[in-house]
Structure formats: C-alpha cells, structure tokens
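> the sequence and its predicted three-dimensional model are supplied below.
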Amino acid sequence: MKFAYRFSNLLGTVYRCGNLNFTCDGNSLISPVGNRVTVFDLKNNKSNTLPLATRYNVKCVGLSPDGRLAIIVDEGGDALLVSLVCRSVLHHFHFKGSVHSVSFSPDGRKFVVTKGNIAQMYHAPGRKREFNAFVLDKTYFGPYDETTCIDWTDDARCFAVGSKDMSTWVFGAERWDNLIYYALGGHKDAIVACFFESSSLDLYTLSQDGALCVWQCDTPPEGLRLKAPTGWRAEVLQGAEAEEEGDEGGEEETTVRGKAAPAAEEQQGKVKYSRLAKYFFNKEGDFNKLTAAAYHKTTHLLVTGFASGVFHLHELPEFNLIHSLSVSDQRIASIAINGSGDWVAFGCSGLGQLLVWEWQSESYVLKQQGHFNSMVALAYSPDGQYLATGSDDGKVKVWNTLSGFCFITFTEHSSGVTGVTFTATGYVIVTSSMDGTVRAFDLHRYRNFRTFTSPRPTQFSCVAVDCSGEVVSAGAQDSFEVFIWSMQTGRLLDVLSGHEGPISGLCFNPVKSVLASASWDRTVRLWDMADSWRTTETLGLTSDALAVTFRPDGAELAVATLNSQITFWDPENAVQTGSIEGRHDLKTGRKELDKITAKHSAKGKAFTTVCYSADGQSVLAGGMSKFVCIYHVKEQILMKKFEISCNLSLDAMEEFLNRRKMTEFGNLALIDQDAGVEDGVAVPLPGVKKGDMSSRHFKPEIRVTSLCFSPTGRCWAAATTEGLLIYSLDTQMLFDPFELDTGVTPVRIRAALRQQDYTRAILMAFRLNERKLLQEALESVPWDEVEVVSSSLPELYVEKVLEFLASSFEVSCHLEFYLIWTQKLLLAHGQKLKARAGKVLPAVQFLQKSIQRHLDDVSRLCDWNRYNIQYALAVSKQRGLKRPSEQPGSDDEADASDDDTLHLLGTQHGDGDGDGHLA
C-alpha cells in the first residue's frame, strides 16, 4: 500500500500531433500528447492527463456530441473507446490500417472513419445493446488517393470527405434516391478541409494551395428522398406494416406508396452542385501552404492556418477578412473552435505549442509551450508546490503542480541546462549550463539576479546549493574542478581540485556542512565547508560514478555507478553499508538498428539518476530504460518497478526485432520514409523529389534523465523523453486499515460520537482509515474542545492526523476549523515530534504546502482589495479638493471618474510572462 503510486499527470508537453477538440460546453480543450490525451480546463485553470495510453502516438481524436465518449486512434490503427466521465477505457478496436480522421454525426448515432482512400461508417457505441461496440454499417468508395477530412450536415443526412486527389465527395448517410454520391473538383492541390453550411447542403472546400471554393446545392436537406426498398426487403417491410396498421390502413398505404409516390419522384431530379465563387488567400510563396482550417457554422467564421505560423479569420460566404495574426514561426497543425465561437485553439507540432485565442478581444486565453528538446533536469520546491525543469534547449520552466501549467520561462541560458535546484526558501532557482554560467533566478520578481562564472570558460555539468542557501557549487565537465560561490556577493570563494575525471554529480549534506562530489574517476570526495574546503574522505568505487545523493537526514549516501550498481555509504565513517545490483531490473529495449539482443545490450546501461524518498527508507532509480525502480535501502530488494511508457513510436522499446523489417537489402529503419511528408511532398517517380532535402525523421530514444521525490512524500516526478511524468499515491480506491480488529465498525464510531466520546471515535476512525468517517469524526468535535481532544491523542496517531489535515486543506472549505486543529496539535505534541523529525518531516511539509497555497491566494486577494480601496479613496479625495465653481464640467468629470473607478475595480490581472495561463 505504501508504494501504490499511479500515473497522475503529464507536464512539460502540451501538444505533439493530431487534432484538437473542444468539449461540448466549450470550457475545456482536449489535446493529444504523444500516446496520451490531456484535458485543459480553461475555466478552472487546470490540466489533467487521462490515465490511459495507446501503443503509438495518437493520430486523431473523435468526440461525441454530448461530450461523454471519445474515440482515440493511434498511428497504428488501434482505437480506444474512452468514457470521459469515468476516465476509463470501455473498448479496444483495430481498424486494420492507418486512420486519418474520425468524426461523430451531430445526432450521435453514427461516426465515420477515413482510412486510406475509403470512408467507413459505424454505429455509434452506446445507442443500442450490441455485442460489439464498433459495428460497421457501410463502406464508401470514390476517392483515388488518401482521404484527409470529414464534415457532417446539421441533420446528419449527408457527410463530405476530402481527398489528396484534389476532389471532394458528398455521400448520403442513408439510401437516398436522389443522392448516392457526388464528386466535386475545381482544386489544384490536396484538400485540407471541407465544411457544410448550417441547415444546408451548400459546401466550402479548401485546398493546400490556399484556394477556397464555394459550392451551392439546388436541393435543400428536406428534399432528400429515401430509396424505396426492393426485393425481399420490400416484402418484409410491407408485411410488417400490414400487421401493425390493419387491412384497411395497409391497403391505403400501399396505394399511396405504390402509385402516387413514384409519380412525384419522377418530377424531381438528382442533386446537383454548382460553384458560386473561388477565393484565394494571400500567399507568400510555395512554402506558405494552408495546413489546417476550422469553420463555425453559427457565426460563419472561417479560421485558416498556414505553414508559416500565420492564421486568418474570414467571414463567409462574402470572404471578408476580420484579422490576421502570426502565432508562431512553425506550421499550424490543428485548429479548433469552441461551441460559442469565441475561442480558437491552435496546435503547432514543430515546437509543441498550444494556444487558445479569443478573437473578439484579441487576447490569449492559454499560451503554453513545452520543452522542444529533451528534458534533462528537474527539482521540487521545498513545499512541493512547484517543479522546475531544465532542458537541452536552454530554457528553464517552472510548473505549478496543482494546475499543471507553466507560469514562467527563463531563457537567459544560451546552451543546454544541465542542473536545476531550489534553495531552502523555495523562492530562488539555481541552474547550471553548458554555456559556462551558473544562474540564480528570483521567483518573486521573475528575473535572473545572479550570474556565477569561472575564471576561464568551462562547461558545468551539475549544481548544488547548501541548506542555508548561501553557498553555490557547480562541477566542471572539462577542467575536473568544483567551483564554490557566495550567493550574497556572487564572488568565487574557492576552486576544489583533486578529481581526475569530469564531475558527474554534487550534493550537499542536509544536516552538516559537507559537500559530496562524484566523478568519472571512480571516486566520491567529501569536502568540509567548515575546514577550508579540505577533503575529509575519498570513497573508492569499482566503476565511474554517475549520480550521488544524500539521505534526507544526512546519515547515508547513495552513489549510482556505470556498472549498474547503487552503493550505499556511511559518510561519517567512510564505510560502504550495502549495494544493489540493478542490471537485471533495467531491462533496456532493443533499438531498430541494434545488432545485439536487448538482453546483451543491457550490459552497457546503468542508472543515471538516483533520489531518496521523503522518509529515507527507499531509493528511486532510473536511467536509459523505460523502467523506474524503487528499492528498499535496508533490505536491498526491489519493491516496485514502474513502466513509464508503452509508446512504440519511441526507439528502444521492443525486446525483439520485427523480422518483417529485415529485407535482403538491409533494415527498413534505414529508409527515411517520412522526410517531407509534413509539407505534402509526393514522390511521383523514383529519384525525383522536390522540397526540403534536409528534413529528416528520427525516433527519439526512451530514457529517464532525472528523478525527484516530492518533499511531501505523496508523489514523485520523472523527466523522460515523453515529458514530465507525475506519479502520486492513489488514495481513492485504497483500503489501508491500521491496527484493525473486529470491534472497530462504522456503527460503533457513530455511537461514540453521539456519546461525545470524541477521542475514542477519532482513534477508531483512523484504525478503519476511511476518509468519510475520518472527516465526520473530526468535524463533529466542537471548536472549543479541539485543544482537549488533540492533547489526548496518542503520539502514534498525531502524524496520521497531520496527514489527514494536510489533504483536507486542498479540498475543504472549513479552513479556520482545520487551522485550529493544526495549531493545537503542534502546540500539544511539538516536543515529541522533534524527536521523530525524520519520520514526521514529509507530513509536516505536506501540511506546509497546503497552508502556503491558501496563504498565497488570500494574501493576493487582500493586496488587490487594499489597492482598490486606496485607489477609490484617492479618487474621492481628489474630487473633494476640486470646487464646483472652478470646474464647470465637474459633474461630468465626477461621473467619468466613477466610471473609471468601477472599470478598474472590475478588471482582473493576468500573468505578465509570455508563457503563462491568462485569466
């Protein structure tokens, strides 16, 4: 139960590829992130990743009209039917081919899938009691090349399919007599999108070369006639009608259908389309191709995105340009409009950008961008509220763990970031980089206030800050030295030399003034700060040291080495206390171009990052593998192994090679098949190719670059190839009793509460360990008796009460009541808790995190109210100083000042940075 960590959220990546979808209420955005799907709640300022994953990267997502179901299809053609209400997978299905797009009908009864050059219509799951959730209804043929887009009419009678063969096909969802299919031409490039007009069969088609064709249909949707059944279907239908309606009604109906209906049908012809107009967007050469489009039928708003990052807003059918804007320098891969037509979402796969634009006020609702290079370092703040990440792209991002959004990005580094750490206060981030600088960033003013450099240029590979926050150290990769600076003055204090290889890791002892430095020279050196930075001990290793960390109480040291071992040392006596062999637990996958099996390739792999848990009893290790392992330090055994990804779109994931990829000419993985596909470049003849010859496609290798346990002990984070994965304790479906016996039942707990025996009721509730009973027992205690009850609690239960109070602060509105509980508990048991500081520290930090969050929110609100009151007083005072005789227009000016005051009081502040979530 202690290691019941489950995947909780995915940060660091907001969009990869695929299509964006707004929920039916328009307040949330669904974005594909690799082989997962993230839901961004724009109203409540939160992001959450669904606890499911596909085998390959997500290609397209289809959302039902009621917003309850979603069909997620990956690049391999595997589909997941997902319930967005209970956030679980309902059904698995394989479409036996690469699917380009999925779209539900507006009535929710059917959905269409475009695959290859065909379109398949399925019955929507959940409408009928069916054995199979995906029942194929019809298959539509017509296009000669791959299909690209789908759109339905409002009444779900017809749908249109665009293709790369420059044609658009209109199909009937039913067996219409006057419309079976209709092909539309008129374009000179592949169709990007097609849209029906509201309550009409009129159609808009857009092609990749920036052309828009307006098509008018001569038949309204009501003019579509069902085709009369023939053969055995007609006999069965007539027999059923005769039984239901009786003989007389049946004869009349037969007469009407048999004679009058065909006469009316002969007067009407087939459905015909005619092109009314053809418009062209402003082009800037061949490279600026139209890549994505979306149309809002109610407001007649057309949004188009281009390969240069520019998007246009037009009003149809007049094609009036509303405005144009550049949101990125990369191609816009997907566009979505919410139900009200106010917000437009853009996804740029090149840099992993996700933007939500409110076009009427011309402001950003959401502006997020993940690291577009591999994430290499991360660190938790001391209270666990923030996560700082550093990447090879030179950026340092700070993430809010509660909302999942990045609220500030620091771009001062000119090269890759190699190390990130927080100071003890939690308001300063110190980073090291390959550009030869160590920088300190202030989270109050969001600026770089210190830059530490070495006398001669060097590349820093790691960074550490002592527990006081006054001493900063960084290890050099090329000069094999450790540099020490003062945070206050920014001056270089000392240069520690002695290592004979690159410095791979630094860590300060949390309790004593000792610095541990690990190096590739197979040693770990301990430097004493109090004794002129002299080496106190040198720990000899059997292989190169890759990572080093102290236990939270400073009494133990863990070192990861190149031979896949984790060794534990007593830093006081320089004695090795244990070791763990992790080679068999790494289980690295086989790359596509490897010549040896995965079993033998694991011999060269090792753990590259190690961290202790909050209580110091276990250690977390990860490296060039898809697995993260938790080991028990004292027993030196593997407790649990987490598979961080099952995405086969990444390299080094499979254990065996696929023999189908091996040909007589070599491995198919050597062929760069995806070069130029994004620009729509076709290869008509062998050896003939146009486009960007430098564009290449590669599969990133799965690896874990950094691990960090939250100070609260409730979750841990892993910086991986897929992004920043958060694993937290799943307490929702967890039954974890404590010293339970047959006499502890909910009935007896409530009976003790009625008898006002609060202490006994609380003790029994904690032994049963059900959250609702715990909440009921604690909230039944009168506030004036909290002090007596808290002082009578045994010492063993105080830590559990503190953990429950910390978790209750995040969801409960009874802040004052729980604050009284916290104060009385700490006053009554403070001395006893100090004796067990190591074990109680995670619970206290969890409590501090919850209280600090409320403090920040309330203080921000109080500051804003104080500013408003001061402004209102200043305005009224200024008006009182003006005399009406001197100011003939004073009444009008007073009204204007009142309007200004009210307008200012009604405004809200947004984040000043360019990478945050705007209110």
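It's in.
> all contacts plus neighbour counts: C-alpha atoms, from now on.
Will do.
> tell me the secondary structure for residue 79?
strand (DSSP: H, G, I helix; E, B strand; the rest coil).
> for the nearest residue to it once chain neighbours are set aside, give me its contacts.
Distance criterion Cα to Cα, 6 or more residues apart in numbering; nearest residue to residue 79, sequence neighbours excluded, is residue 73 at 4.3 Å. By Cα atoms under 8 Å, 6 or more residues apart in numbering, residue 73 lies in contact with 58, 59, 60, 61, 79, 80, 99.
> Three-state assignment for residue 73, please.
For residue 73, the assignment made with three-state DSSP gives strand.
> any figure for the gap between it and residue 81?
Residue 73 is 9 Å from residue 81, where distance means Cα to Cα, to the nearest Å.
> residue 291 too?
Residue 291 sits 28 Å away from residue 81, going by Cα to Cα.
> use this one as the comparison:
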Amino acid sequence: MNTQTVQTEKHQNRYNLLQQLQTGRKKKKLSNSITADQKLGYVKDEENKPVDDTVDSFLSHDHDNVDNTSTPFTNLRSRSNRSNKSEHKGFTFEEVSCLHSCKSKVLSCHFSSDGKLLASAGHEKKVVLIWNMETLDFVRTAEGHSLLITDVRFRPSSTIFATSSFDKTVQLWDSAKPSKSLFKLVGHAEQVLSLDFHPRKTDLLCSCDSNNEMRLWNINQRSCVHVSKSATKQVRFQPRPGKLIATASGNVVNGHNKEVLSICWDPSGKYFASISEDSARMWSVSGGECLHELRSTGNKFQSCTFHPGYSQLLVIGGYQCLELWNPVESNKTWTVEAHRGLISSLADCLQTEMVASASHDQCVKIWK
C-alpha cells in the first residue's frame, strides 16, 4: 500500500473487530407527523407533470413494505476526545478508520450497495479512489475528467459508478476495471454538480448543472431522455420506490434563508432533510411540509445523511465537526470532532451501518 495510506495498527484492529460485530439493531423511523409547507424541489416537467409520468417507461410505481420498528434513542451525550467517539448506553459513534491518499480537497464519497467498496473524489488529478473496505487498500481510476470531480455515485447492486465534473460531462466507470472510463455523457452546457442513479430502474441516471438544468439519461442507450429546469447544487432519487427526485436549488425550500447545500433521504423514502449553512430542516413526503428545524449555533452546516442504523438520527457535517441530531427527542445536537477542515460530503451504508465523511482536509473517515 502507498505509504500515505498506511493505517495505524490501532485503527486496523478496531476496524476488524467492528466488522465482526453483529449489532442486530432494527431500523428506526421518524414517528411524528409533519405539518406543512412546500415540497422540496419535487421535479416536474414543463406541463407540470411529475417526472415519473414523463419517463414512465423507466420509473417504477410500486412500493415496498418497510419495517420501521421504532427504537428509543434518548439522552445521548457526546464525548469528543482523541478517540473521536460518542457513546451512550449501547450506542456508539466512533471513528474506525482514516483514509488518506491525496493532496487536495475531497468533495464526495459513496458506498457500493454491499458496503464492500467506497469511492471518493474531488480536486486531485481528476481521478476517483476506490477503497476496498475489507483491506483498506485502494486503486485509482484513470484521469478521465479534465477538471475536478463534484460527485460520485455507485449504481445500485453493481460495481459500476458515475462521476460528474466541472468539465461539463458525466462519465461511467467499472470499479473492477478502473483504468479507463466506460463512456462519457455529453449535453450539459455548464459545470455538472451532482448525479444519482434510480434505485430500481438502474439504467436511469439523473444529473444537474450550475445553470439549474437537470437531465435524465438512459445509460444503456447513452442518451438523454428528459431535460428540465429543476436543480443546481444536488439531486437525489427517493430510495426504494424512486418515484420522486429531491433537488437542491438556491433557497427553494421554504424556511431556508441561505442556499440549500445538501439533501438526503431516510432509508424508507418517507422523509428527507435539507441543509443550509445556518440551518437543518426535516420534511415529510406525504405532507410535503417541515416537521423539525435546527438552527446552527456557529458551525456552518455543509452536508448530511441519515444514520443507517437509526434512521431518525441525522448526521450533519460542518466545519471540522459532525453533529448528531435526533429531532424527535431534542433540538440540540451531539458534537463529534472529526476533521481539520470542512466536511464536504457524507455517505451511509445500510449493510454495514457505517458512515463515511469526506473533507477538505484531504481525508475520508469511516464511522460506526
């Protein structure tokens, strides 16, 4: 392994131990009903039809029955120290590994569906690093992009992943053969800032650019099937049914005074969260309204993800610290010291119940 990426024996032993643990936790849900306002950038076409009606040959309309048994999670107190660990009555949130391999800011990260791979990308050399989560070794892709990479997402249940870039393109890759990209999708006129695969119809990929344009692509045909003015900063498909797309564009979400920087869905696809520099808000899909709001007390929020083991627990990335927020129980957060720079991206894995954080400090950290 490259000497820059050698992990300490302490981290490796801790990681191996945690890999063997069977937590047996049941997933939680947000149980409070939500009250009211606007939808979070639900994408519609020019005739005001939902996107899933416009490209219904690609989108699925059936739903899973989701087991969301609630589990109490109260009075969690944070203990930030050298071990970067937060713990209370059986719940722990601890750094298990630090992945350092580059000399530039890391802007995005994402787990494969089985949790065996983690992709990270950003400024350095326009490449993606593919981490093996069992050995913590990595391989580099070729320099497929000419400018920095803004987002990376794995295709569900696949080794295929996609990248978006300031060079106005989207590229598809196979992590099993990373030496060359599979193909390039061209059509955006501005910097492509985000992308995501549909959870069911995995031949469908959406991407958005800095000119507020969102494109839906059929990657099998390598063609664009729909264009709308819907998203700038980020785009994410609803998990499971995939009938909706949440988008971040300016402060379009009512209640945010500043630009929405990050959005995420809970595992059931019934709730989502939106993050701006000064606040976090949690929303209901059924009511389209805000349930909870958290105001920042100084830490500038940047990224978010729902905890994969406790789906009512939101993990928020800010400057150097992670903040854990359970809005059902409290309007306070529990802070964990995490990085030496802005935490630009968060990812979660349902299979391993791990969270990854990517930062401008050139590191990706794994938490469990």
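That came in fine, so what should we check first? Since we're looking at a predicted model, the values are computed, not measured.
> export the contacts of residue 73 of structure 1 as a markdown table, with columns for secondary structure, distance to residue 232 of structure 1 and neighbour count.
Output for the contacts of residue 73 of structure 1, formatted as a markdown table (DSSP: H, G, I helix; E, B strand; the rest coil; distance: Cα to Cα, whole Å; neighbours: other Cα atoms under 10 Å):
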| residue | secondary structure | distance to residue 232 of structure 1 | neighbour count |
| --- | --- | --- | --- |
| 58 | strand | 44 | 29 |
| 59 | strand | 42 | 25 |
| 60 | strand | 40 | 23 |
| 61 | strand | 40 | 24 |
| 79 | strand | 36 | 23 |
| 80 | strand | 38 | 21 |
| 99 | strand | 36 | 24 |
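> ranges for the helices of the stretch 1-150 of structure 2?
9-20, 51-54 (DSSP state H, counting those that start in this stretch).
> of all those, which one is nearest residue 91 of structure 2?
helix 9-20 (13.2 Å; Cα to Cα).
> mind giving me the packing neighbours of that closest one?
strand 91-100 (3 or more Cα pairs under 8 Å, 6 or more residues apart in numbering; DSSP states H and E).
> can you list the neighbours in contact with the strand it packs on?
Outside strand 91-100 of structure 2, the residues that touch it by Cα under 8 Å, 6+ apart are 4-5, 7, 11-12, 14-15, 83-87, 136, 362-368.
> now do 7 Å
4-5, 11, 14-15, 84-87, 362-368 (Cα atoms under 7 Å, 6 or more residues apart in numbering).
> hang on, the earlier thing: which two of the contacts of residue 73 of structure 1 have the greatest separation?
Among the contacts of residue 73 of structure 1, 80 and 99 lie farthest apart (Cα to Cα), at 12.9 Å.
> and residue 292 of structure 2, that one's in a strand?
Yes. Checked against three-state DSSP, residue 292 of structure 2 lies within a strand.
> need the counterpart of it in structure 1.
Residue-level alignment of residue 292 of structure 2 against structure 1, with TM-score structural alignment as criterion, gives residue 578.
> ok, which stretches of the stretch 251-368 of structure 2 are strands?
260-265, 271-276, 279-284, 290-295, 303-306, 314-317, 319-325, 333-349, 354-359, 363-367 (DSSP state E, counting those that start in this stretch).
> for residue 164 of structure 2, find the nearest of the ones you listed.
Nearest of these (Cα to Cα): strand 333-349, 14.4 Å.
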